[in-house]
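Below: sequence and its predicted model.
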Amino acid sequence: MANATVRHRKQFSSCDSCRLSRVSCDASKKSNLWMNTRKRSPAKDGHSAADIPAVELLTNQSQVTNINKETSIASDLIAEAMTIHEGLWQIYQQHFEVLFGTWVGFSPCLDGYDLGSFCCRESNSSLDDLANSGTHPNTICISRLCVTLDKWISEGQGTHQCVANRASESRDADPKEEKQIRLSLIQAVHCFSARWLYLLDNTSIQPLCYDTLARQFWRTARRDMLKVINRTCYRSVLTLLLFGMTPLPVGLGKEEEIDGLSGQLCLQTALGKLHELRARQKTCQFSGFKVLVSVDPGPLDNIADENTAMEFMGAESAAYFAGIIFDTSTSLTLNSRSLLSSGLLGFDTEPVFRLVKTHSRIFHENTKEWRQNGFEISNKNTSRIATAAGMWKLFVWKMIAVFKEALRDGYDDEMVGRVYTAVLDAINQFGTTYNPLMAVCERGLQFLDWRPKFEWYSIMLHYHMGILILVDAIEAAGCTDLLSKLEKTRRESEHGVINTLKFGLEAKCLIRGAKRTVNAVTQTNQVPTSKDTTSFLAIDPYPHHVVAAAQLVSKAIMREYTAGRIGVDAFINLRETLVSALQHLPDCSKSVQTAREQLHKTMFEVTLGLNDGGYAQTSVNFRMTPHDYGLTESGNGQKHITESTSRRETLLPDHVINTKRTLELQGIQDLITAINSAGLDRLNY
């Protein structure tokens, strides 16, 4: 046995080189280096090594091509997400935050405070502000304000660790929670601005996807609202307010509409959170939800610098007045009780509105010469008048909301009469102090920049809408005897709504690339093209107010036409104005679609006098815009693009392709996630 010949095992498998190469890392197989250097080992017959067959090289090369293609698609998705985010943020900032921040910055509550660090710096580079610097030096950036307040509060509480029932560390020590708060806010911003996505010059998104994107933005933001409600901070307040202002998108089922938080609930919760933040006191608090053995100290307790403490108080006052604006608006339009200010039993002693009345008296004295001798119609003067009128418009809204509360809660005639007198006094004050100046500005609006014109348009539309809401409340309560003192004002507001809507249809504003447009103007002496502009109605940040004004004035038009006080031609012209106004509003809003249907039902099903003017009955012809399309799923699982009318269905591609082409349904959520992630750094003020 010892001398027995040991036979070696015959190896039928690959040699060691081939085996090692075959079991190497899959990641290395995808590299050009692995494919170019892989050789077959020398054959046992002594022949030279041969290269890998061409079919294997082609197979591995196709893997590399697919990886490169996927990388290219991912890069395009990120770039596209950043582009869309920039557009949505620009819409939010230039057409909501600047307008709203102007009202907040003009608040009488901020006298004596220096809030220059919270100004909208981005708006200072816009075309109109470059031409007239200093027009609005106190325009407050609400997002910057909320971020800074949360930072100060977090730093103040971080120095005091005796916090009751503390389940986690302070927010400044929890980067995950901070990121989630910022993500929730940026999702709400995108959700709010998605209605106007079609206005952006973005060739990468086909019009077929606008409604779908708006729905997905809304769904993403809504899923996060429960978490937002449980966070008490200023950024969460702003998040809830923005989502509350976002209408239901078209294409939702009834079950989906009720399966979650409503916008009205988010608005009310936001105001309650703001009150909770403002009312922090060193007193014991008791709750059935949790036990509080001690109370967080206020941020002022840990601020040694007096100037910083004053700045904090000013910032809190600005946030509070921003809440007052929302609180007054919701109590007027939603018939809800005021949460941040006194209602019926204290409206005449409310500190905020007492300051508003004081400022109104001062403004009346300072502009006495203007009303008597006239003034120069400039951007600065028009903006000053419009913002002052906006403050008093807010007071008129407050008085109307209090009057509606008196009617709704069944107070006696003495209380109703007292409040109604206060309403009439506020309306008369507007007519005496502000209306003459606004009328003079109206004659020169065509020579002004679009920003002062937009402020004038917004204030006049809101004021006249408030008067029509007052009339509607009186008629609904059956107190028609009160209308005798309001007859002239009612007719002026009915005419004012129509004239303001017509102005909103004709006036144009910039919608994109303000810095780019400025460079184009300064370097090439070119004016913005039609692609850079749209009507005021199309970009109005409060389209629900446009809908309310159109619905209220349509009732007045029908009343006047039925009574024979307006003719057929006037009726048709008025009707077409309302139709055009609603057509310019974002199509993806369900409330807008409902308003259009109601307008068709009330104003297009009336018999016109054929013998009087020779007019035949016409039917409404609402605009069919490209974003009236929607994405649906057929019974066999295939995804189709369907129009709102019965037209030919087109099959969507089944594979993910470049974002410069049609977006697929399954890829939209990835795009939404990328857009929201792209905006996280935006809030690092």
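That came through fine.

switch to C-alpha atoms for all contacts and neighbour counts from now on
Fine.

gap between the nearest residue to Leu265 once chain neighbours are set aside and Leu149?
Spatial nearest neighbour of Leu265, chain neighbours left out: Gly244 (7.5 Å); criterion: Cα to Cα, 6 or more residues apart in numbering. Noted for Gly244: a distance of 22 Å to Leu149, by Cα to Cα, to the nearest Å.

Then Trp196?
30 Å.

show me where the stretch 101-250 of the chain has helices.
Assigned by DSSP state H, counting those that start in this stretch, the stretch 101-250 of the chain shows helices spanning 127-131, 142-158, 175-193, 210-223, 225-229, 234-245.

how many other residues sit next to Asn373?
As a burial measure, Asn373 scores 7 neighbours (other Cα atoms under 10 Å).

Can you give me every residue that contacts it?
Contacts for Asn373 were tallied using Cα atoms under 8 Å, 6 or more residues apart in numbering; there are none.

Now the element after the host helix or strand of Ser17, going C-ward?
Taking DSSP states H and E as the criterion, the element that holds Ser17 is helix 16-22. On the C-terminal side of helix 16-22, the closest following helix or strand by DSSP H and E is helix 26-29.

That following helix - contacts with which helices or strands?
Using 3 or more Cα pairs under 8 Å, 6 or more residues apart in numbering; DSSP states H and E as the contact test, no helix or strand touches helix 26-29.

before we move on, the earlier item: next, the buried residues of the helix holding Ser17.
For helix 16-22, the neighbour count (16 or more other Cα atoms under 10 Å) marks Ser21 as buried.

Next one: the residue nearest to Asn676 when sequence neighbours are not counted relative to Glu576, how far apart?
Distance criterion Cα to Cα, 6+ apart; nearest residue to Asn676, sequence neighbours excluded, is Gln187 at 5.9 Å. Here the criterion is Cα to Cα. By it, Gln187 lies 37 Å from Glu576.

Compare neighbour counts for the two and give me the winner.
Neighbour totals were compared for Gln187 and Glu576, and Gln187 leads with 28 against 14 (other Cα under 10 Å).

List the contacts of that one.
By Cα under 8 Å, 6+ apart, the contact set of Gln187 is 217, 220-221, 676.

Recalculate using a threshold of 10 Å.
Gln187 makes contact with 181, 193, 217-218, 220-222, 224, 239, 242-243, 672-673, 675-677, 679-680, according to Cα atoms under 10 Å, 6 or more residues apart in numbering.

alright, now check it against this:
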Amino acid sequence: MPCTPVTRRTQFSSCDECRRSRVACDASAPGVPPGSGSCTRCRNRRRPCTFKWLEDAKGGASNRASRRGRRRQASLSSTGTSSFQGSNGAEITVQPCPTGSSPHGSDRHTPQEAMTAPAWNSNSPAALVPPSPAYSISTPLYTSVLGDADSEWLQALYRGGFEAVFGSWMGSNSCPFLFGQDRLAQKYVSISDLCRHLDQTMAESAVSNEADRREVKQDYRAENSMQSTIAAFSARWLPIITSHTMAPGFDHLAVTQTLWRHARRDMLRIIHRPSYRSMLSLLLFALTPIPSGISAEEEADGISGQACLTTALQQIQTLRARQRNLKFSGSKVSLSLEHTVLSPTPDALDTSGFINAESTAYWAALTFDTSASLTLDCRPLLSSGLFGFESEVPWQLVRTCSKVFHETSEQWRRDNVEMTDDRANQIIAAGASWKLLGWKLTAIFKEAVRDGHNESEVRRAFVAVLDSIREFNAIYRPQLNECHNRLQFLGQRTKLRWFSLMLHYHLSILMLIDACEVTDRHDLLADLAEVISDAETTVMNTLAYGLHTTMILKREPDMDSALGGSVGGEPLITVPMVSIDPYPHHVVAGVQLMRKAIDRDFRAGKVAAETRQSLLSTLERTLSHLPQCSKSVQAARAEFTSATSGCI
């Protein structure tokens, strides 16, 4: 039977926009010539309903090249190509790097050169993390957008803001795996340096064993992605330094959007390439505020912060597994059954330095996991929930460390030890460890209520939270109050760490109260009367402290000196402490919960009208000092204004 060729049908009824989006178009009803009216989709979006593609199709081959050009231009626009004014006043056009290629270009460092760093003697008891190599967030993208000086400012704010706080939580005074190891661990840990050297040690072992050379290239990709994410994470603070370093007309919002889009694309490059730097990049991007001006459609089109967080937690599990066995899923089966070691050689693995570093990285991931389970109402990945968490080693170690700290603090009291900056940081770091346990217990209580467990389990979880609050007040609160009395004489980083601890810990109590109110468990609120009053007072006073206490910033790459002091003619910037809080979303949550509490007390007649107005003014000014390029901050300010005006 002869084969009859099938003629491809051409439909001349879709407009340009519907054809480009590959959706049905009703521009031409039956019997109506194509192009004679506007389709419903274009009419609802108030866009012109055009049929240029139809003219091109009739024009023949001469118009096909122009169609390809338009598609290429549309592709560039969709991948984030943008133009704006850089810090040097020049017009900047940013184009994305091809997937798998280096943003440095072929004339830059080779993959082997990119991972070269000073040798790390892991047997040395002096430090957990060796000195950082000369890495900077100043890749060609950032230097063209910001310039070297401005990139150094962001680096300083990242180290002096985020790592100054988070690094104290990872040090020997807080991390339960290192608690009290003064000779084997640092008091403050740079998490980026820690992850970099963990990757370097593992990569060097793989190269020495003649393993797959692609691991080196992966290391290079992970470094670039981490620097890209740090730049996007720190871009929120651009308005702080705009008036001091940027050229007139600098569009910091456009720069923030560009860096965010660039970092978001990098997440897709590392999401299936487990490494410690990839893990940190994913965690940092989960903390990076979505910039204002990013549409809901663009936000939904790419990977989300919560997905990055989940992937990072899965990567730390893969890295700690240390070997590849048979793995399979519906989309892929790993056929290799060979025992492939991912970690360093056994000789390197036996060193206490590497074990401490790896344990610290795990504690960092556990911190993010616990925070997400409380704030996002999701199940933890690295820890158990309502059943089984008591027997897990990290939480048992936290309780043991609490007993050791209590004995130490009692000795301080008997010896009448003076409150110094070093002692204050030790107290704050130890309290931060218990704070994480408090967050864990509060998340477990919310899980028990949310999942409909029986009353005995709900009560058990609730009593566990109450017991942790009592222990905090008995062991840590007196020491923290003593710190507060001497804060004016302590260092700026110490003040910032105290501010973060007091806000974060009591925020979990406000979330506990909110969970009871939302689920109508007013019977439980009766047992929280004193706790409620203390938590609300402390959060309000802490926010006021962060609003009225100023910080002096300077461009200094070293974390321990990035806040405070002056260097020759280097410009100094003075801002409220709350402006550089590395967790502005926690501040926003605290403001919203406090507004709810103030309105509740006002309706109950516990707060006078003028007092309510004064408290709300403090909360509103707090929001005004947070990064205004954040989409969440802008939404919170709009919601706050609407809610307060509606109650007047």
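On my side now, so go ahead. Just so we're clear, the structure is a prediction, and the values are computed from it rather than from any experiment.

circling back: looking for the alignment partner of the residue nearest to Asn676 of the first structure in the second structure.
In the second structure, Gln187 of the first structure lines up with Ser228, judged by TM-score structural alignment.

ok, which stretches of the first structure are strands?
508-510, 533-535, 630-633, 639-642, 650-651 (DSSP state E).

against the second structure, where does the second one fall?
The reference is to strand 533-535 of the first structure. The aligned range for strand 533-535 of the first structure is 574-576, by TM-score structural alignment.

same thing with the third one?
Mapping strand 630-633 of the first structure onto the second structure (TM-score structural alignment) gives no aligned residues.

what's the neighbour count on whichever residue in the second structure pairs up with Met245 of the first structure?
Using TM-score structural alignment, the equivalent of Met245 of the first structure in the second structure is Leu287. The number of residues packed near Leu287 of the second structure is 19, by other Cα under 10 Å.

how close does Leu287 of the second structure get to Phe328 of the second structure?
For Leu287 of the second structure, the distance to Phe328 of the second structure (Cα to Cα) stands at 31 Å.

What lines up with Ile469 of the second structure in the first structure?
Aligned partner of Ile469 of the second structure by TM-score structural alignment: Ile427.

what does the match of strand 533-535 of the first structure contact?
Contacts of stretch 574-576 of the second structure (Cα under 10 Å, 6+ apart): 240, 545-554, 564, 622, 625-626.

Tell me the spacing between the residue nearest to Asn676 of the first structure and Met415 of the first structure.
Noted for Gln187 of the first structure: a distance of 45 Å to Met415 of the first structure, by Cα to Cα.

Then Phe347 of the first structure?
Between Phe347 of the first structure and Met415 of the first structure the computed distance is 12 Å (Cα to Cα).

again with Pro247 of the first structure
If you go by Cα to Cα, the gap between Pro247 of the first structure and Met415 of the first structure works out to 36 Å.

Ala388 of the first structure -> the second structure?
In the second structure, the residue matched to Ala388 of the first structure (TM-score structural alignment) is Ala430.

ok, now which ones touch its match?
168-169, 171-176, 179, 398, 401-402, 405, 424, 476.

Show the buried residues in the residues you listed.
Among the contacts of Ala430 of the second structure, those buried by neighbour count (16+ other Cα under 10 Å) are 168-169, 171-176, 179, 398, 401-402, 405, 424, 476.

returning to that earlier point: and the contacts of stretch 574-576 of the second structure, which are buried?
Here, 16+ other Cα under 10 Å leaves 240, 545-547, 549-554, 564, 622, 625-626 buried among those.

which two of these lie the greatest distance from each other?
Largest separation among these by Cα to Cα: Lys554 and Thr622, giving 22.7 Å.

returning to that earlier point: any chance of the buried ones among the contacts of stretch 574-576 of the second structure in a markdown table, plus distance to Ile316 of the second structure?
Shown next, in a markdown table, are those (distance: Cα to Cα, whole Å):
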| residue | distance to Ile316 of the second structure |
| --- | --- |
| Ile240 | 35 |
| Tyr545 | 37 |
| Gly546 | 34 |
| Leu547 | 37 |
| Thr549 | 38 |
| Thr550 | 38 |
| Met551 | 35 |
| Ile552 | 36 |
| Leu553 | 34 |
| Lys554 | 35 |
| Gly564 | 35 |
| Thr622 | 36 |
| His625 | 35 |
| Leu626 | 32 |
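
roughly how far apart are the match of Ala388 of the first structure and Met170 of the second structure?
Taking Cα to Cα as the measure, Ala430 of the second structure falls 10 Å from Met170 of the second structure.

which neighbours do those two share?
Common contact partners of Ala430 of the second structure and Met170 (Cα under 10 Å, 6+ apart): 176, 179.

Now which residue in the second structure aligns to Leu552 of the first structure?
Counting by TM-score structural alignment, the partner of Leu552 of the first structure is Leu593.

What count of nearby residues applies to that match?
So Leu593 of the second structure, with other Cα under 10 Å, has 18 neighbours.

So it sits against Glu517, correct?
No: the pair Leu593 of the second structure / Glu517 is not scored as a contact, 11.7 Å apart, by Cα atoms under 10 Å.

In the second structure, what residue corresponds to Leu147 of the first structure?
Not quite, residue 147 of the first structure is Val, not Leu. Checking TM-score structural alignment: Val147 of the first structure goes with Arg196.

meant to ask about Arg418 of the first structure
By TM-score structural alignment, Arg418 of the first structure lines up with Arg460.

With that, I have no additional questions.
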